[in-house]
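> Okay, here's the prediction I keep looking at, along with the sequence it came from:
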Amino acid sequence: MAWVVLVLSGMLEAVWATALSASENFTRKRPTVVFALSLTLSMVGLAWAMTSLPTGTAYAVWVGIGATLTVVWGFFTGAERFTWLRGLLLVLLVGSVVGLKVVS
């Protein structure tokens, strides 16, 4: 169960990072509210998952999921330029996250 909460919290990290950018320095109400809610839920989920998972592993998985999804969202929306090297590095990042789970 902790792994499911951790993955969902990592996904929410991508949501709050994207909403933070869209808030334009907290001047836009909707993205600011999405940022605050997703940040809170992401942190609560991470904290809860850390009660039964090793802190270093939980944090690395959380960051890896959030960073990967944020970059992929950037590719999808055109905010980030896709290159094969960036794609390969994201595959390596995801592989490292999966590897951390496997060896835990």
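On my side now, so go ahead.

> C-alpha from now on. contacts and neighbour counts both.
Noted.

> How far off centre is the one helix or strand Arg86 maps to?
If you go by DSSP states H and E, Arg86 is part of helix 84-103. Helix 84-103 sits 14 Å away from the centroid of its parent chain (C-alpha atoms, centre = their mean, to the nearest Å).

> just checking, what packs against it?
The contact analysis (3 or more C-alpha pairs under 8 Å, 6 or more residues apart in numbering; DSSP states H and E) places helix 84-103 against helix 55-77.

> And the contacts of the helix it packs on?
By C-alpha atoms under 8 Å, 6 or more residues apart in numbering, the list of residues contacting helix 55-77 from outside reads 6-7, 9-15, 17-18, 46, 49-50, 80-82, 90, 93-94, 97, 100-101, 104.

> to the chain's geometric centre, what's the distance from it?
Put simply, helix 55-77 sits 4 Å off its chain's centre (C-alpha atoms, centre = their mean).

> just to revisit the earlier point, mind checking which of the contacts of helix 55-77 are in helices?
Among the contacts of helix 55-77, DSSP state H puts 6-7, 9-15, 17-18, 46, 49, 90, 93-94, 97, 100-101 in helices.

> before we move on, the earlier item: now the angle between helix 55-77 and the helix holding Arg86, please.
150 degrees (axes from the mean of the first three to the mean of the last three C-alpha atoms, to 10 degrees).

> try this one next to it:
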Amino acid sequence: MAWVLLILAGLFEIGWAIGLKYTNGFTAPMPTALTVIAMIISVVLLGLAVRDLPIGTAYAVWTGIGTVGTVILGMVLFGDPATIIRLTCITMIVAGILGLKFLSPA
């Protein structure tokens, strides 16, 4: 269950990171509210996950999910560059996340 919570926390991290783009510097009320709610949910779920997972593993996986998802959505939604180097780096992050998942004691 801790891994499910951690994955959900990572997905909400993607949500708030992408949401930042839509807040227009926190001047757009609805995107700002949704972004702040996603931030809170993400951190709460991370906090619940670390009850059963090592903090270093959980934090690395949480930020990794957020990083990969945000980079990919940046490419899809905002036209961020999708170079071979960027895609290779994303692949390495995913490999690290999977390594931590499958080699973690919890």
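Received, thanks. Because the structure is predicted, anything quoted here is derived from the model rather than measured.

> Superpose the two chains and report the TM-score.
TM-score of the superposed chains, computed with TM-score structural alignment, normalised by the length of the first structure, equals 0.96; 104 aligned residues with a C-alpha RMSD of 0.8 Å.

> on that earlier part again, quick check: PyMOL command selecting the buried ones in the ones in helices among the contacts of helix 55-77 of the first structure.
Buried residues among those (16 or more other C-alpha atoms under 10 Å), as a PyMOL selection:
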select buried, resi 6+7+9+10+11+12+13+14+15+17+18+46+49+90+93+94+97
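
> centroid residue for the first structure?
Gly66 (1.3 Å; C-alpha atoms, centre = their mean).

> Distance check, that one against Lys29 of the first structure.
Gly66 of the first structure sits at a distance of 23 Å from Lys29 of the first structure (criterion: C-alpha to C-alpha, to the nearest Å).

> Now Cys29 of the second structure. Nearest residue, chain neighbours left out?
Let me fix one detail, which is that residue 29 of the second structure is Pro and not Cys. Once flanking residues are discounted, Pro29 of the second structure sits nearest to Thr23: 7.3 Å by C-alpha to C-alpha, 6 or more residues apart in numbering.

> distance of that neighbour from Ala17 of the second structure?
Distance from Thr23 of the second structure to Ala17 of the second structure, by C-alpha to C-alpha: 10 Å.

> now do Pro54 of the second structure
Counting by C-alpha to C-alpha, the gap from Pro54 of the second structure to Ala17 of the second structure is 24 Å.

> now do Thr83 of the second structure
From Thr83 of the second structure over to Ala17 of the second structure the distance is 21 Å, taken as C-alpha to C-alpha.

> okay but Ser38 of the first structure is in contact with Trp16, surely?
Yes: the pair Ser38 of the first structure / Trp16 is scored as a contact, 5.3 Å apart, by C-alpha atoms under 8 Å.

> okay, those two: which has more neighbours?
Trp16 (25 against 21; other C-alpha atoms under 10 Å).

> give me the number of residues near the residue lying closest to that one once chain neighbours are set aside?
Distances taken as C-alpha to C-alpha, 6+ apart place Phe35 nearest to Trp16 of the first structure, at 4.5 Å, with adjacent residues excluded. Other residues near Phe35 of the first structure number 24, with proximity taken as other C-alpha under 10 Å.

> List the contacts of Phe35 of the first structure.
By C-alpha under 8 Å, 6+ apart, the contact set of Phe35 of the first structure is Val15, Trp16, Ala17, Thr18, Ala19, Leu20, Ser23.

> What does the fourth one correspond to in the second structure?
I take that to be Thr18 of the first structure. Applying TM-score structural alignment, one finds that Thr18 of the first structure aligns to Ile18 in the second structure.
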